[in-house]
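In: Sequence first, predicted model second:
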Amino acid sequence: MAMPRIFLVLILYSVALRFKGLVAQKDAYVPVDSILLNCGSSGDETDSDGRKWKGDVGGKIDLTSQSDVPVKAQYQDPSLPSTVPYMSARIFSSESTYTFQVTPGPHWIRLHFYPASYSSLAASDSFFSVTTGGFTLLHNFSAAITAQALTQSYIIKEYSVNCTTNSLNITFSPSADHPSAYAFVNGIEIISMPDIYYSDDVRLVGFEDQLIDISGNSFQMMYRLNVGGQFISAAEDSGLSRTWYDDTPYLYGAGIGITTAASKKLSIQYSTDTTIYTAPVDVYSTARSMGPDPKINQNYNLTWNFQVDKNFTYIVRLHFCELQYNEVNQRVFDIYLNNQTAQESADIIGWASSKAVPVHKDYAVMASDADTLWVALHPSVGMKPEYLDAVLNGIEIFKINDATGNLAGPNPIPSPLLPDPVADDSDSSPSGNSGKKLHVIGGAAGSAAVLGALAFCVAVYYRKKREGLGPDGMTSGASAWLPLYGGNSHTMGSKVSTISGRSCTSSHVSSMAANLCRHFTFQEIKQGTKNFNESLVLGVGGFGKVYVGEIDGGTQKVAIKRANPSSEQGVHEFQTEIEMLSKLRHRHLVSLIGYCEDDNEMILVYDYMAQGTLREHLYKSNKPPLSWKQRLEICIGAARGLHYLHTGAKYTIIHRDVKTTNILLDDKFVAKVSDFGLSKTGPGLDHTHVSTVVKGSFGYLDPEYFRRQQLTDKSDVYSFGVVLFEVLCARPALNPSLPKEQVSLADWALHCMKKGVLEDIIDPQLKGKINPECLKKFAETAQKCLSDHGMDRPAMGDVLWNLEFALQLQESSEDGKASTTDKSGAPGLFNELNNHSSDGVVGVEAMMNEDASTLTSTEVFSQLISPKGR
């Protein structure tokens, strides 16, 4: 009877999923107007999401212009989600107006910009304004500067405008302040929307009983976050085509809380006030709360930080749905916006009257003097709720036009910490040679400034941490509403952690991680590095400088990585590195000795790595070249470390930054995978991927991860495929000084394999020294790793097995022996493994688990060479 019952459950589950899909489809909004204009294109084309775009060439659209021309982009950035609408554009050298026929009512307007080189025009010369219906959407706007500052390859600007007539005009005007200025646009979306933002007046925070009438205004969408949940694409948003991003990059400080999700038995029940159009089910099905410990929760705020334009008023919409409790006064909390009380004693059950019923609250806040907007939650201790906690499901932030109808802010200032988009560096993207041509590398897809905001948040956090300031700019102990790092006497000045109780500011490190690795005092670190003597610097990375030092009275040599206060990396990566490495032990992973957080420092201590990085043994150094057998053994060691991360740890761990500078070598050339600052826990059993902001290093990034922002362990496999070709060819993953088709090593190697001329690009030091069968197996393995789609790539266990096979072929040829193979083509060395598994993977996993228990005293320090492209 067991089998039929299982089948019945599966059938019922399948039916439930289909029913859920039908309900979602039935409830989805169907816009009256849906105009998708592919500017500069003559035909109708479909984007990667299946949406059809109409070309504007050939009189298909009402365009009034005295000087305009359709053009094609000269280069397609690999991070573009689709060629439509980005690879074509319309250029305007004088004021030009599109006129669209629409029905009256609120509409989304989305403008798509890809600042590439078009014909002989330089992207850096494009400055222009955009107006519609008396509102200024953009003024003196530079898509190139904006993309560079946000480390994106393309920009989407999203607005909401309430149309009062049957026509909508959008005017593009080159800026008069720039002699060579021109305007351009790649795509225009105009989509009607339900009235979910304009219906009610909104209370202005900090001004009692003052309401803002927003019915006649226009908005610019600044941020839209699925708090505690994953990325939600436009296609998954109930017909409103909104994109919801992960909230992690905007969290402030070490207190990031915990994420929760609705149980499968819990069904979200919308009300008349909050419908499925307000936010999709996935937003209300996940949340971020403060955590289960009431003592800790009393001493910190769950805080998000956003970069905004000064001198504007913003609407902050907060989405709530109680997923855990059923009664009023079980969870009650206060809401603060820009250090002002927006809501006292927020009780979701009190608002919604029931569990799993969504509600939303709108607040208006002015950003007069600061370019940051803070959202913070704290338990309402005075209400004596059953649980001292706070929770949030979603955030939307909109800019409201000012009294003159203006929505335009200034162009952002590119951070000096960001890599130069036209620099000739092995980890930079290809770009044109002309100084007038600007090509900007893409990081995160969509309109939110995800990567730029991440760098900003980290920089702001660390600066204020060093100054002892809270988000209000006051000292933590004197905060107007709550000190960030502890209440009562546990202030920043006392340097007492509310978590571990150590005499240091160890708020970044969990008590478990702190107990698993050693804590160093700052005095010990200074003594071990001779007060950070510059002669002891081993290298400089994105996190800071790496010094060679000594501990325990000079008995042990170590590598000490000290954070640079102005680094683009910081608290999150510091915490992640400790959390990961304190719990992982494997012969081919780095071993973290300890850390230091005294005196507001962030310092990591590793065992000294005698032979440095793999990259410096391949090119750009005077070190003797590695033999082919050494290179194979190093690749096998790195593959073992990655395979353990994917399958041997308690949870799947995705490294997310696999490259030759993060594969380090001990004195015996044993490979160790290093730098876990970007690592992320993999998806659970119910998911195939983790939706997250794109991070990594250019040249190694999985293109599928680029396009979809969906991270899997196969993203590491792709990066490792680039490493394999880098080892074989002894050249950088990206080299902009080469001809265009050769810039990307991955693309060039695959092209050469297809043409059958791979031997022409391998390292000259290896010519005639690689067994042909070994080379074939190695190259085929790397080729499979670089498949466009993750599902077509092998698992890391299979990669490891093939590399072991290649090594056996090489050793057999060097010994003058014919390899003994079974019917599957595997050498006799693997027969025992194949006895455990038909594909050999289980046997490899068993071998990895055995390795996991082997500890070495000479391991690794992390990342000597600057990790460009994060």
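Out: That came through, no problem.

In: okay, CA-based contacts and neighbour counts for the rest of this
Out: Fine.

In: Taking the centroid of the protein, which residue is nearest it?
Out: The structure's the chain has its C-alpha centroid closest to V693; by Cα atoms, centre = their mean the separation is 2.1 Å.

In: how far away is that one from A449?
Out: Distance, V693 to A449, using Cα to Cα, to the nearest Å: 10 Å.

In: try S354
Out: Using Cα to Cα, S354 is found at 36 Å from A449.

In: repeat for H588
Out: H588 is 36 Å from A449, by Cα to Cα.

In: does V717 belong to a helix or a strand, and which?
Out: helix 713-729 (DSSP states H and E).

In: Check P106 too.
Out: Assigned by DSSP H and E, P106 belongs to strand 105-113.

In: what's the answer for V460, then?
Out: Assigned by DSSP H and E, V460 belongs to helix 450-467.

In: Then Y595?
Out: Using DSSP H and E, Y595 falls in strand 592-596.

In: again with V842
Out: helix 841-852.

In: Go ahead and name everything in contact with that helix.
Out: Helix 841-852 has contacts (Cα atoms under 8 Å, 6 or more residues apart in numbering) with 585-587, 640, 643-644, 647-648, 797-798, 800-801, 832-834, 836-837.

In: Looking at those, which are in helices?
Out: Judged by DSSP state H, the contacts of helix 841-852 include 640, 643, 797-798, 800-801, 832-834, 836 as members of helices.

In: Closest to I663 out of those residues?
Out: R640 (11.9 Å; Cα to Cα).

In: check contacts around the closest one.
Out: Counting by Cα under 8 Å, 6+ apart, R640 makes contact with 588, 797, 800, 848.

In: can you map out the strands along the stretch 201-350 of the chain?
Out: 202-203, 211-212, 219-226, 245-246, 258-261, 286-289, 302-307, 312-320, 333-337, 340-346 (DSSP state E, counting those that start in this stretch).

In: alright, now check it against this:
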Amino acid sequence: MRFKLRNLLLIFSTVCIFLNPFHISGSPLLLTCGPNTGGTDADGRKWEPDGKYLVAGDDKSTAAKAGLQDPSLPSYVPYMSARIFQSESTYQFPLQNSSSRTLLRLHFYPSPYPNVDVSKSYFSVVAGSMLLLNNFSAYITAEALSQSYLVKEYYLTPPRSASLNVTFRPADNSFAFINGVEVIAAPEIFDNEPLLVGSYIDARTFTTVPVTASSMEMSYRLNVGGQFISPMNDSDGLMRTWYDDSVYIYGAGHGVALQADTRVGYKKMPPYTAPLDVYRTYRSMGAYADVNKVSNLTWIFEIDPGFMYLVRLHWCDSEMVKVNQRVFDVMINNMTAAHEVDLFGWTNAIATPVRKDYVVITENVTGNDDTHMWVSLVPTNQTRPEFMDVLLNGLEIFKMSDNVESTLAGPNPMISDLMRKYLEGHRMGLKDFEENDSTIIITFGAGGAAAVGVATAVICVVYRRKRKATAGGDSRTSWLPISWNSNTNTTKSSTAGKNQTLVAISTDAASNCRHFSLVEVTSATDNFDESNVIGVGGFGKVYKGVIDGGTKVAIKRSNPSSGQGVNEFVTEIEMLSRLRHRHLVSLIGFCEDNGEMILVYDYMGRGTLREHLYKGNETTLSWKQRLQICIGSARGLHYLHTGAKYTIIHRDVKTTNILLDDKWVAKVSDFGLSKTGPTMDKGHVSTAVKGSFGYLDPEYFSRQQLTDKSDVYSFGVVLFEVLCARPALSPNLPQDQVSLADWAARNVRNGTVENIIDPALKGTVSPDSLAKFVEMAAKCLADHGGHRPSMGDVLWSLEMVLQLQETYESSGAMEGPEEGRSVEYDRENDGEKNETTGYEENDHTFSLYVNQEGR
């Protein structure tokens, strides 16, 4: 009876396991290192103390608490406590399933700890017999990647015993440390023999590589065409992080990011392969066959040479309904990985997930500094497919262990030479960055991979200014024209009877602005004569032009080698065609003839705000003029945040994006990076970090969570730029003065603001006006977005600052209006409603209450 009951229970539990779509092999072991008590992280996961897993007699460690909590930390637990190892020490973790792979995550937070100098920490980590890290410096790695914390993720082959030993070995005269450990019995996600890239001859002739005996380190994990996926939203409880792919795309042609319009399910795919959100979103090239024939979609990654890498591609075609409709080749490092990929032909079904693995060998040649991997999808016409297009949903890259030496360890990453020169003010120094007004794109890679962070960001910017030669030697443009006379969701009938979705400028946007021909634009600028250039930005050159017999305009022409392209072009048109406000620059129209991408704006006779603050400005702005310009800019941003139908986050607020007309009226410009703000119950938009050095919100930079308070932080930098008349970044100054935000905040804390203000302002500024201005600007630079004021509060404070200054100038003393009197400021009919779109401005009147005796 007992035997039957036990069998029934076993069968029942087994059925439950297989019916549970979120099943992983065993419960995860989460350890917070150092303290005697565990804790709960921000996601509600419980972590237990690590002490009982240290091998007895082998432990000479101490517990320590971090001296500083960086605002970018995702959780207090496990990062704010650490275990410090002064000598070799070993953890022994019991394994619930010794026949499966072990997913091991190591968490490092190189913060100041008592009695040790974390910058001098060098150590190795060995798991079983596999060397994971060698002479590793978490401090150097975090600094090179501009990250406050690191996560290393490994998939280890099954050990020969029922436990896993993880040993920390400090270097001579050094120490090791660890903040958190995760041990998870993972499903076998590497269960096949992938094709060796470069060995493909035909469908029957190629070489495969066995990978079941190789341990893996996760290098990149991307949700292609989709947004950031947090660990809590990963499938099967594996707690993986999936990042936006756009920052890794080579060249200006990002293709189009789309979402499936049909239901996507796993079907025969194991749920642990990837979240359904990965298979619901995808990136393709679009519907322009003539352009696609000479184009491709390419991603670029930094790697450690000398290892083999497993490249995993996730596909789910929710559009094609028969074979030979969309066919393409896959190239990795200019070698064929897959030829004539036909996803419907592979699955014989629509919206069916599939993943394929490929292995590429990288060489570690002395003197060879090419540490990049290229992944390209190239349309092929060999089979005469119905559409010239490609598609990708997700991409993962894993470093494979060297089974001869049993190692996954690579060198500590170094900050790129380009970034170093930038910081030192050399070739990419202040002058170049001001004149080119470069906009950067930054992202964080999962697992602390060496390719991720600022080094990759700058490298990607440089590579995007080049045109990649394909394997055949042809220079292939990845330019994507835009169809302006159709809705974004317009469908075009194919011969197969399948409607194909096109990404285009919406009818509303196109009807709200003018469509210029290339002939008109060429004539307006004297054939783009260099004498008419009035500025250069990340998108391209800006020309002064004349249209309609005398109307002055500013014409922004895209640069094919620019880091910006189709996405920015479309966003600018979609945003500005719907927005009408006195303090937003007006878009007149656009041109996209012959592959050009050109935007036409009202001409702003006084140029940028930056031009009147430094760079040899001829006009010295008074304090009152500066305040009026700041107030106008704040009105424009406040309208974006609250006055439109949806919250709009500018994402690139800086003094070069604040323009001045002939009457010194300030207008916010350049909406190419703007995002529609959070909706429903979310307080942020998860997205790759985009913006400009010196103005980036550190919280957004670290967590990829964009809010309207990110604009507030950038505007705070602008305010101090106005006050101090110096750039946001000055690489030629001493290190503690390079960043204006840091320098200003430090002087505010020390009460020495008078030492940093523009000498031209001294003796002309009301002390109370200055004090209120500095107080408000400093609040804008708070580390946490929740501690910053709203743009409405900033606007209110600036108007008060102006009233205090005007009272000071009119009376010669600091006397305000009668106590309790309401000083109302009419907004000069700034609000204009666009009847077509429903975007409108809040028609608020701001009331300022100023004490008669001042502050």
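Out: Sure, I can see it. Since the structure is predicted, the reported quantities are computational estimates derived from the model, not experimental observations.

In: what's the TM-score for these two chains?
Out: The TM-score (TM-score structural alignment, normalised by the length of the second structure) is 0.71; 748 aligned residues with a Cα RMSD of 5.5 Å.

In: thinking again about what came up before, turn the contacts of R640 of the first structure into TSV, columns for neighbour count and distance to T555 of the first structure.
Out: Below are the contacts of R640 of the first structure laid out as TSV (neighbours: other Cα atoms under 10 Å; distance: Cα to Cα, whole Å):
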residue	neighbour count	distance to T555 of the first structure
H588	31	24
G797	24	38
L800	24	37
M848	21	31
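
In: farthest-separated two in those residues?
Out: H588 and G797 (14.4 Å).

In: next helix or strand past the strand holding Y595 of the first structure?
Out: Strand 592-596 of the first structure is succeeded, C-terminally, by strand 603-607 (DSSP H and E).

In: Pull the contacting residues for the aligned partner of R280 of the second structure in the first structure.
Out: Correspondence of R280 of the second structure to the first structure, assessed by TM-score structural alignment: S285. Counting by Cα under 8 Å, 6+ apart, S285 of the first structure touches 261-262, 268, 321, 323, 393.

In: Tell me where the stretch 101-250 of the second structure has helices.
Out: Remark: helices assigned in the stretch 101-250 of the second structure by DSSP state H, counting those that start in this stretch are 138-145.

In: Can you give me the stretch of the second structure that stretch 307-319 of the first structure aligns onto?
Out: Residue span in the second structure matched to stretch 307-319 of the first structure, by TM-score structural alignment: 302-314.

In: Could you find the closest non-adjacent residue to V653 of the second structure?
Out: Nearest non-adjacent residue to V653 of the second structure, counting by Cα to Cα, 6 or more residues apart in numbering: S714, 5.6 Å away.

In: How about K714 of the first structure?
Out: Using Cα to Cα, 6+ apart, the nearest residue to K714 of the first structure is G790, at 5.4 Å.

In: Roughly how far does that neighbour sit from V723 of the first structure?
Out: Distance from G790 of the first structure to V723 of the first structure, by Cα to Cα: 17 Å.

In: And those two? Which one has more around it.
Out: Taking other Cα atoms under 10 Å, G790 of the first structure and V723 do not tie; V723 has more neighbours (28 against 23).

In: Does that one touch T660 like I think?
Out: Yes: when contacts are counted by Cα atoms under 8 Å, V723 of the first structure is listed as touching T660 (6.2 Å).

In: Any buried residues in stretch 31-40 of the first structure, and which?
Out: Under the neighbour-count criterion of 16 or more other Cα atoms under 10 Å, stretch 31-40 of the first structure has 33, 35-40 buried.

In: and those residues, which two are the farthest apart?
Out: D33 and G40 (21.5 Å).

In: Residue for residue, what is the longest helix the first structure has?
Out: helix 2-27.

In: Measure how far it is from the centre of its chain, please.
Out: 33 Å (Cα atoms, centre = their mean, to the nearest Å).

In: what sits against R615 of the first structure?
Out: Applying Cα under 8 Å, 6+ apart to R615 of the first structure gives the contacts 660-661.

In: picking up where we left off before, in the match of stretch 307-319 of the first structure, what counts as buried?
Out: Within stretch 302-314 of the second structure, the residues that count as buried by 16+ other Cα under 10 Å are 302-305, 307-314.

In: And stretch 744-754 of the first structure, by the same measure?
Out: Counting neighbours by 16+ other Cα under 10 Å, stretch 744-754 of the first structure gives 744-746, 748-750 as buried.

In: thinking the residue nearest to V653 of the second structure is in contact with H650, fair?
Out: No: the criterion here is Cα under 8 Å, and S714 of the second structure misses it with H650 at 10.0 Å.

In: picking that back up, mean shift between the helix holding V717 of the first structure and the second structure?
Out: Taken over the aligned residues, the distance from helix 713-729 of the first structure to the second structure averages 4.2 Å (mean Cα distance after the TM-score superposition for the first structure).

In: And that helix, what does it pack against?
Out: With contacts taken as 3 or more Cα pairs under 8 Å, 6 or more residues apart in numbering; DSSP states H and E, helix 713-729 of the first structure sits against strand 653-654, helix 745-755, helix 772-785.

In: So for D420 of the first structure, which of these sits nearest?
Out: Nearest to D420 of the first structure, of these and by Cα to Cα, is helix 745-755 at 20.3 Å.

In: What helices and strands are in contact with the closest one?
Out: Judged by 3+ Cα pairs under 8 Å, 6+ apart, the packing partners of helix 745-755 of the first structure are helix 713-729.

In: gap between the helix it packs on and the chain center?
Out: 20 Å.

In: still on that earlier bit, tell me which two of the contacts of S285 of the first structure sit farthest apart.
Out: Applying Cα to Cα across the contacts of S285 of the first structure, the maximum distance is between I268 and N393, 12.7 Å.

In: The two: which has the busier surroundings?
Out: Set I268 of the first structure next to N393 and count neighbours by other Cα under 10 Å: N393 wins out with 30 against 19.

In: wouldn't the more buried one be in contact with I348 here?
Out: No: taking Cα under 8 Å as the definition, N393 of the first structure is not a contact partner of I348, at 11.3 Å.

In: joint contacts of these two?
Out: Between them, N393 of the first structure and I348 share the contacting residues 320-321, judged by Cα under 8 Å, 6+ apart.

In: how close does the equivalent of T32 of the second structure over in the first structure get to M848 of the first structure?
Out: By TM-score structural alignment, T32 of the second structure lines up with N38 in the first structure. For N38 of the first structure, the distance to M848 of the first structure equals 51 Å [Cα to Cα].
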